[in-house]
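[1] please find the sequence and the predicted model below.
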Amino acid sequence: MDTQQQTEVAQEMKQLLIRVATHRDKQAFNKLFAHFAPKIRAFGVQRLGQQGLALDLLQETMTTVWTKAHLFNAHKGAVSTWIFTIMRNQCFDMLRKVQHNREDAFGDDIWPLFEDSGSGDGLADHSFTRQLKHQLDKLPPLQRQIVQGVYLQELSQQELAEKLNIPIGTVKSRLRLGLEKLRAHLEKHHD
């Protein structure tokens, strides 16, 4: 596409977005959607690694375009810049949610090591409990405090944050670090 064609497309996109903003023009929105959907989807697949998440990104981005079209300012930039900024922000939000879900689930995959360690006889269970306590004692005090609070005292991360008067993010990061250390040791000595 040459420079003249790019300018014409940019002008057309601007007019379409203005029609969406001022008249809630569904046909104009459909044209915007058809133009930007393949680009947003491709970006989503590349960044999020899953077709389903890429489609969610497309839906979230274009929903935001529809609801916030009145905020577009043609004097500040092109329609494509505005829409791609929305897309990137939505993508960052999705990545944060995915990461948050991974961190919450991280502890779940360490506990089968604890549960499977005993063969049902009390001696193996006792030995493993002793080994676990020994490894907990090796954790840095702040990480140990969080791991024990969440898994032994069965406090939620939010309850622990409030009890210790620290941010929830600090609880999550200490928990993740502590569990990674425990997991590494347990996998090393699990056999």
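    In hand now; what should we look at? Numbers count the residues shown, from 1 in each chain.

[2] rest of the way, CA atoms for contacts and neighbours
    Will do.

[3] so residue 17 makes contact with residue 32?
    Yes. Residue 17 lies in contact with residue 32 (CA atoms under 8 Å); the separation is 7.4 Å.

[4] now find how far off-centre the helix ranked longest in the chain is within its chain.
    As assigned by DSSP state H, the longest helix anywhere in the chain is helix 79-106. From the chain centre to the centre of helix 79-106 is a distance of 6 Å (CA atoms, centre = their mean, to the nearest Å).

[5] tell me what that helix is packed against?
    For helix 79-106, the packing partners by 3 or more CA pairs under 8 Å, 6 or more residues apart in numbering; DSSP states H and E come out as helix 3-23, helix 26-48, helix 51-68, helix 168-189.

[6] got those helices as JSON lines, with mean neighbour count and distance to residue 143 columns?
    JSON lines is the format used below for these (neighbours: other CA atoms under 10 Å; distance: least, CA to CA, whole Å):
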{"stretch": "helix 3-23", "mean neighbour count": "15", "distance to residue 143": "51"}
{"stretch": "helix 26-48", "mean neighbour count": "17", "distance to residue 143": "30"}
{"stretch": "helix 51-68", "mean neighbour count": "18", "distance to residue 143": "33"}
{"stretch": "helix 168-189", "mean neighbour count": "17", "distance to residue 143": "5"}
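
[7] reformat those as a markdown table; add distance to residue 159.
    Converted to a markdown table, the helices and strands packed on helix 79-106 look like this (distance: least, CA to CA, whole Å):
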| stretch | distance to residue 159 |
| --- | --- |
| helix 3-23 | 44 |
| helix 26-48 | 32 |
| helix 51-68 | 31 |
| helix 168-189 | 9 |
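
[8] below is structure B, check it against A:
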Amino acid sequence: MDDAADPPLSVEAWLERGARGDERAGAALFHHFYPAVFRLSLGLLNDLPDAEEVAQDTFVYALRNLARFDPQRSAFRTWLFTIALSRCRNKRRRKWLEQLPLEALAGRPPGAPRAVEAALERRGLRRQLWEALQSLPEPLREAVVVRYLGEMRYREMADALGCNAKTAESRVRLGVERLRRYFETAGVDGEQFLAEVTA
């Protein structure tokens, strides 16, 4: 069997080969981890083109810098999420500066979903969830998105968010509690809504 034909299914082996410049290993890492990085980016940005751009930029950076990745410090997925979170923050800052009143002048409310994004709405809940997430302070919003869309454990979250595991857990708990109150104030059963969204 030709070992160079197909990279092994081990992430560690893909990382090792990718650090040596093996493009097939880089492609395997991309295909394996891209969906999670994209979901995280979309959950934080609520903009399909921006989420795609951030996810792709995350991989361009990560694959170019694979030799810098230290598996003793974190899992590869955690490292990717840290890069993606940073890029999402930068994207939001740039977008905020670019979007001053031009959207309002065009007759479109800020943050209105595009047609493609509207098609992605899950049972009509995505818009409500996005609005609720925007009501949270950034540290709580990031924690909730990383936990539920990134499907990370608290220790992994702590590494990605730059805090300890107890702080990550606390941010998720506070964020979910604020989301419940937000929905109940809006006349929606917060418990049921969150159960459907996090299912």
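    Nice, I can see it. What you are looking at is a predicted structure, and each value in this text was computed from that prediction instead of being measured.

[9] can you give me the TM-score here?
    TM-score of the superposed chains, computed with TM-score structural alignment, normalised by the length of the first structure, equals 0.47; 97 aligned residues with a CA RMSD of 2.1 Å.

[10] ok, and for the longest helix of the first structure, which residues are buried?
    Neighbour-count burial for helix 79-106 of the first structure, counted by 16 or more other CA atoms under 10 Å, picks out 79, 82-84, 86-88, 90-91, 94, 106.

[11] and which of those is nearest residue 45 of the first structure?
    residue 91 (10.6 Å; CA to CA).

[12] verify the stated contact: that closest one with residue 57.
    Yes. Using CA under 8 Å, residue 91 of the first structure is in contact with residue 57, at 6.4 Å.

[13] quick check: neighbours shared by these two?
    residue 44 (CA atoms under 8 Å, 6 or more residues apart in numbering).

[14] helix, strand or coil for the residue of the first structure most remote from its centre?
    Centroid-distance maximum for the first structure: residue 123 at 41.9 Å, with CA atoms, centre = their mean. Put simply, residue 123 of the first structure is helix when judged by DSSP: H, G, I helix; E, B strand; the rest coil.

[15] return the distance of it relative to residue 3 of the first structure.
    77 Å (CA to CA, to the nearest Å).

[16] with residue 53 of the first structure instead?
    33 Å.

[17] contacting residues around residue 57 of the first structure?
    Counting by CA under 8 Å, 6+ apart, residue 57 of the first structure touches 40-41, 44, 87, 90-91, 94.

[18] and the residues you listed, which is closest to residue 61 of the first structure?
    Among these, residue 87 lies closest to residue 61 of the first structure (CA to CA), at 5.2 Å.

[19] quick check: closest non-adjacent residue to that closest one.
    Ranked by CA to CA, 6 or more residues apart in numbering and with sequence neighbours excluded, the top spatial neighbour of residue 87 of the first structure is residue 61, at 5.2 Å.

[20] contacting residues for that neighbour?
    Contacts for residue 61 of the first structure (CA under 8 Å, 6+ apart) come out as 83, 86-87, 90.

[21] so which pair among the residues you listed is furthest apart in space?
    Maximum pairwise distance among those (CA to CA): 10.6 Å, between 83 and 90.

[22] just the element for residue 135 of the first structure, please.
    Element membership of residue 135 of the first structure [criterion: DSSP states H and E] is helix 122-138.

[23] any idea how far that helix is from the middle of the chain?
    34 Å.

[24] contacts for whichever helix or strand comes after that helix, please.
    Per DSSP H and E, the first helix or strand lying C-terminal to helix 122-138 of the first structure is helix 141-147. Helix 141-147 of the first structure has contacts (CA under 8 Å, 6+ apart) with 136-137, 160, 171, 174-175, 177-179.

[25] which of the residues you listed sit farthest apart?
    137 and 160, at 19.2 Å, using CA to CA across the contacts of helix 141-147 of the first structure.

[26] what about the two, which has more around it?
    Ranked by neighbour count (other CA atoms under 10 Å), residue 137 of the first structure and residue 160 place residue 160 first, with 20 against 12.

[27] against residue 172 of the first structure, how distant is the more buried one?
    10 Å.

[28] how about residue 47 of the first structure?
    24 Å.

[29] ok, residue 163 of the first structure next?
    Distance from residue 163 of the first structure to residue 172 of the first structure, by CA to CA: 14 Å.

[30] do residue 144 of the first structure as well
    13 Å.

[31] swap in residue 4 of the first structure?
    Per CA to CA, residue 4 of the first structure is found 52 Å from residue 172 of the first structure.

[32] same deal with residue 105 of the first structure?
    Applying CA to CA, the value for residue 105 of the first structure to residue 172 of the first structure is 11 Å.

[33] for residue 52 of the first structure, same thing?
    Per CA to CA, residue 52 of the first structure is found 27 Å from residue 172 of the first structure.

[34] so which of the contacts of residue 57 of the first structure is the closest to residue 185 of the first structure?
    The closest of the contacts of residue 57 of the first structure to residue 185 of the first structure turns out to be residue 94 (CA to CA; 31.9 Å).
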